[in-house]
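Engineer: Just to be clear, the model below is a prediction. Sequence and coordinates:
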Amino acid sequence: MPGFNGDFHFKKALDMLVRGVFPSIGKLPVRDITPAPVLDILTKTVKRGAPTVAAEAKRTLSGIFELAVATLRADNDPVWPVRKALPANKTQHKTALTTAQIGKLLNDFDNHRYGYQVNFCMQLMWWKLARPSAAAEAEWDEFDLEKAVWRIPAQRMKARKEHVVPLPRQAVEMLKGLHAITGNRKHLFPGRDDRNAPLSAASLRQALKVLGWSGAYSPHATRTSGSTRLNEMGYRPDAIEAQLAHAEPNSVRRTYNHATYLDERRVMMQAWADKLELWKQEVAGEAC
């Protein structure tokens, strides 16, 4: 959009929407965009079977226009009049994978023909029970391999609070090997088309589709699966919630959790990484 520059929080979402949105309205001055083309974009997205993408596009576009109005680049938000024209996007709760399914999934990734980056990213996500974007967009300066910790900065966390993650032995070994390949880059997993940008989380979904996991597993189900299995392994819910970076409403308790559970989480996540290896080996043994 000509004349619409500036550093704002919507850049990441804009990058995701360039293909779907900019071809139709990208060349228009932001002040000239009306509700009709916005509704057309969102409706077409829903009709092609992507209601979640449409909902995200609606929120993102509205945020852009709100900023445009606040900075006197536009007179109104054209999303507002059509905001209720789309069907409600119902949240689908992710089903936890069984231990056998987890082993098969990770074993499939070990043996696929995709690049090492997709495999390592999937492994890191499971070792840490991180959100797909947190793993895919990880940066080298967030890691201290000597202390075996990963400090995800606040700006990359959903709750906008720094999250300290203990690294199991397997993750440290993998990262040391990876550093010899991409350590001169900003990101652990540089993008395929732009090596200065991170790997897209969409690459994980594409790999899942090729491997036959599409529909049976979503990367977002990793955390649900981890939480379920760690509870079965007998670990305290408070430590599991702290590992998943779920917000604690009580500020005193939140501070206590952060200070107390790191050592407990370190033991827990090493045991988790060991279980992942065991489940992979069991699947591999059955295949022989």
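Structural biologist: Yes, it's here.

Engineer: use CA for all of it now, contacts and neighbours both
Structural biologist: OK.

Engineer: Next SSE downstream of the helix or strand harbouring residue 12?
Structural biologist: Taking DSSP states H and E as the definition, one finds residue 12 inside helix 11-25. Once the chain leaves helix 11-25, the next helix or strand it forms, by DSSP H and E, is helix 35-47.

Engineer: Take this one as well and set it beside the first:
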Amino acid sequence: MALTDAAVRNAKPNGDKAYKLSDEKGLYLIVTANGGKWWRLDYRHDGKRKTLSLGTYPETTLKEAREKRDEARKAVSQGIDPSRQRRVSKLKERIARENSFENIAKEWAGRQANRWTPDHHDRVVTSLAADIFPELGEFPVNEITAQDLLKALRKIEARGAHETAGRVLQRCGAVFKYAIVTGRCTYNPAADLRGSLTPVKVTHRAALKASEMPEFLDRLANYDGHVQTRLAIQLLMLTFVRPGELRGAAWQEFDFDLSEWRIPAERMKMRDEHIVPLSRQAVDVLHQLHVINGAYPLVFPGANKPHQPMSENTVLFALYRMGYHGRATGHGFRATASTILNELGYNHDAIERQLAHAPRDKIRAAYNRAQYLPERRKLMQDWADIIDGFKNGAKVIPIRRNG
């Protein structure tokens, strides 16, 4: 006789033993000694008697248990073992969770430790966590379509962050490439989205022209802010390193006997040690800084936390204060030096090497690690002398090249 909802609902424990209430077609309810109610289905597959769990009551009602029974019996009639089918399904679900876009993206980012600085790693993961993980993070990486990805990118564009959308697309493309080579998917949807985003007008970081240098140097000499900030700007101009490389500078990186600053690979954008020959003027600035900060490991310690670098906005805000908002940035000194030195006819490759612009050819990059160093020593001293010349009203006269 078939069970009823009332019979299932009113079934009570019977002593210390579990008992069974039968329904139809192999379905029955186990009532345990502590009052638990478990749906079970007995069936035969390949001549063997097997039992399948169909859930608990009241989470699974009598009607739902019968629907599950019918699905299982249909599978059996097709030669499928529903118990094995369930195990396979759970395995697929587990693999899908493990191979979610978020997990693969974090794995990919973690593999870049020998190429990225910790700050860059954090920026990449943070951007994905903010803009992609909420939309696609839980999706299995092999199920994401170009339309799925475009929908997420359109939300970034909708807030006007077109440049961010482009960077996120590039990073997603790298994640999919990694998933492909590691066997987790076969298709890179990011590749199909080239040209689908709003083009971004490239705006270079504000940089001073040669004609603006005399006035800038005069304002810097009369800067009334913290002396450490003024010296930081001076050293940034003299060495044209990246602002982050300057902020993290430690005294142990400097060899004053050789007049050399060796920035360790882990602090460089391209993860390769960088040699900065120091001009006499740069050494003088460092001696002034040592009087102020020589007791600390860092050349530019933070005001409130001396064992951490000064704020990344210190130089930029000082330039604002000097009247150069939108006209100059810390990073812009690199462009200023590059432009002037190239105009004066200095070896372009030596300039690029001093800027730590890595060649695309990895073999060439390894070969050029210290290439042009003697020439770069002269270059850096000449550059410091050129800056001094600006103070005295000297002008840059570009060299005209043939061809």
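Structural biologist: Received the coordinates, thanks. The shown structure was predicted, so the numbers you read here are calculated from the model rather than taken from an experiment.

Engineer: which parts of the helix holding residue 12 of the first structure are buried?
Structural biologist: Judged by neighbour count (16 or more other CA atoms under 10 Å), helix 11-25 of the first structure contains these buried residues: 14, 17, 20, 21, 25.

Engineer: how near is the nearest residue to the fourth one once chain neighbours are set aside to residue 238 of the first structure?
Structural biologist: Pointing back at residue 21 of the first structure there. Nearest residue to residue 21 of the first structure, sequence neighbours excluded (CA to CA, 6 or more residues apart in numbering): residue 41, at 6.8 Å. In this view, residue 41 of the first structure and residue 238 of the first structure are 43 Å apart by CA to CA, to the nearest Å.

Engineer: more neighbours, the two?
Structural biologist: It is residue 41, of residue 41 of the first structure and residue 238, that has more neighbours when counted by other CA atoms under 10 Å, with 17 against 14.

Engineer: thinking the more buried one is in contact with residue 19, fair?
Structural biologist: No: counting by CA atoms under 8 Å, residue 41 of the first structure does not reach residue 19; the two are 11.3 Å apart.

Engineer: And the helices in the first structure?
Structural biologist: Along the first structure, counting by DSSP state H, helices occupy 11-25, 35-47, 51-70, 99-110, 116-128, 132-136, 169-182, 202-210, 221-232, 237-243, 251-287.

Engineer: how about CSV for these, with distance to residue 161 of the first structure added?
Structural biologist: Output for these, formatted as CSV (distance: least, CA to CA, whole Å):
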stretch, distance to residue 161 of the first structure
helix 11-25, 18
helix 35-47, 32
helix 51-70, 22
helix 99-110, 29
helix 116-128, 17
helix 132-136, 13
helix 169-182, 23
helix 202-210, 25
helix 221-232, 18
helix 237-243, 12
helix 251-287, 11
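
Engineer: Residue 156 of the first structure is nearest to which of the ones you listed?
Structural biologist: helix 132-136 (6.9 Å; CA to CA).

Engineer: Can you show me the helices along the stretch 51-200 of the second structure?
Structural biologist: Counting by DSSP state H, counting those that start in this stretch, the stretch 51-200 of the second structure has these helices, from start to end: 62-77, 82-98, 101-110, 118-131, 133-136, 146-158, 162-181.

Engineer: relative to helix 101-110, how tilted is the fourth one?
Structural biologist: Right, helix 118-131 of the second structure. Angle, helix 118-131 of the second structure to helix 101-110, by axes from the mean of the first three to the mean of the last three CA atoms, to 10 degrees: 170 degrees.

Engineer: starting at the chain centroid, how far to helix 118-131 of the second structure?
Structural biologist: 3 Å (CA atoms, centre = their mean, to the nearest Å).

Engineer: on contacts alone, who are the packing partners of it?
Structural biologist: Packing partners of helix 118-131 of the second structure (3 or more CA pairs under 8 Å, 6 or more residues apart in numbering; DSSP states H and E): helix 101-110, helix 146-158, helix 162-181.

Engineer: could I get those helices as a markdown table with distance to residue 90 of the second structure?
Structural biologist: Shown next, in a markdown table, are these (distance: least, CA to CA, whole Å):
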| stretch | distance to residue 90 of the second structure |
| --- | --- |
| helix 101-110 | 18 |
| helix 146-158 | 25 |
| helix 162-181 | 22 |
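
Engineer: for those helices, which one sits closest to residue 22 of the second structure?
Structural biologist: If we rank these by CA to CA, the stretch that ends up nearest is helix 101-110, at 45.4 Å.

Engineer: For the closest one, what is the distance to the chain centroid?
Structural biologist: 10 Å.

Engineer: One more: stretch 356-363 of the second structure?
Structural biologist: Centroid separation for stretch 356-363 of the second structure versus its chain: 21 Å, with CA atoms, centre = their mean.

Engineer: Over to stretch 244-253 of the second structure?
Structural biologist: 23 Å.

Engineer: And for stretch 216-226 of the second structure?
Structural biologist: 36 Å.

Engineer: can you name the residues of the first structure that it overlays?
Structural biologist: Under TM-score structural alignment, the match for stretch 216-226 of the second structure in the first structure covers residues 105-115.
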